[in-house]
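J.: return a 3D structure for these sequence lines:
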Amino acid sequence: MPAEPTGFMHGCIYLANAGAYELAAKIFQFHRKTNILHSVFTLKVTDSGD
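T.: Modelled structure (predicted):
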């Protein structure tokens, strides 16, 4: 009996980790895109400002 819950917990933890990793990857990609856009925007603003 004890083997079943631990296996279930292990599966849940594995799924949670996989989901978190996927989410983190999506956030990272989105953040990187917005960062590039932000840098370009900032450069354009500072150029036109001067």
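J.: C-alpha from now on. contacts and neighbour counts both.
T.: OK.
J.: now the helices: where do they sit in the chain?
T.: 3-49 (DSSP state H).
J.: what distance separates stretch 3-11 from the centre of its chain?
T.: 27 Å (C-alpha atoms, centre = their mean, to the nearest Å).
J.: quick one: residues in contact with that stretch.
T.: Stretch 3-11 has contacts (C-alpha atoms under 8 Å, 6 or more residues apart in numbering) with no other residue.
J.: please give me the structure for this one as well, since I'd like to look at both together:
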Amino acid sequence: MPPAAPVTSCCTVNWHGPDDGVAPMFAAYRGAVAGVLGAVAEQVRLGGHA
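T.: Model prediction:
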């Protein structure tokens, strides 16, 4: 296994909805991004390719 190296990621959201929809949208967005990053971390842990 190669030595560890720093990894970065970027997830972007473009919000065009009403101001009162920002908080619930970001809560859902945070959950979705956490799921994606968790799946990638699991693949790295298992030695696979994400």
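J.: TM between them?
T.: Remark: TM-score between the superposed chains equals 0.54 [TM-score structural alignment, normalised by the length of structure 1]; 31 aligned residues with a C-alpha RMSD of 1.9 Å.
J.: counterpart of Val40 of structure 2 in structure 1?
T.: Taking TM-score structural alignment, the alignment pairs Val40 of structure 2 with Thr34 from structure 1.
J.: how far away is that match from Thr42 of structure 1?
T.: 12 Å (C-alpha to C-alpha, to the nearest Å).
J.: just Met9 of structure 1 next, same as before
T.: With C-alpha to C-alpha as the criterion, Met9 of structure 1 and Thr42 of structure 1 are 47 Å apart.
J.: now swap in His31 of structure 1 and tell me
T.: 16 Å.
J.: check Ser48 of structure 1 too.
T.: 10 Å.
J.: repeat for Thr6 of structure 1
T.: 52 Å.
J.: repeat that for Glu4 of structure 1.
T.: Counting by C-alpha to C-alpha - Glu4 of structure 1 and Thr42 of structure 1 are separated by 56 Å.
J.: again, but for Ala20 of structure 1
T.: 31 Å.
J.: check contacts around the match of Val40 of structure 2.
T.: Contacts of Thr34 of structure 1 (C-alpha under 8 Å, 6+ apart): none.
J.: same thing with Gly47 of structure 2?
T.: So Gly47 of structure 2 contacts nothing (C-alpha under 8 Å, 6+ apart).
J.: more neighbours: Ser48 and Thr42 of structure 1, which one.
T.: Thr42 (12 against 8; other C-alpha atoms under 10 Å).
J.: roughly how far apart are that one and Ile36 of structure 1?
T.: Distance from Thr42 of structure 1 to Ile36 of structure 1, by C-alpha to C-alpha: 10 Å.
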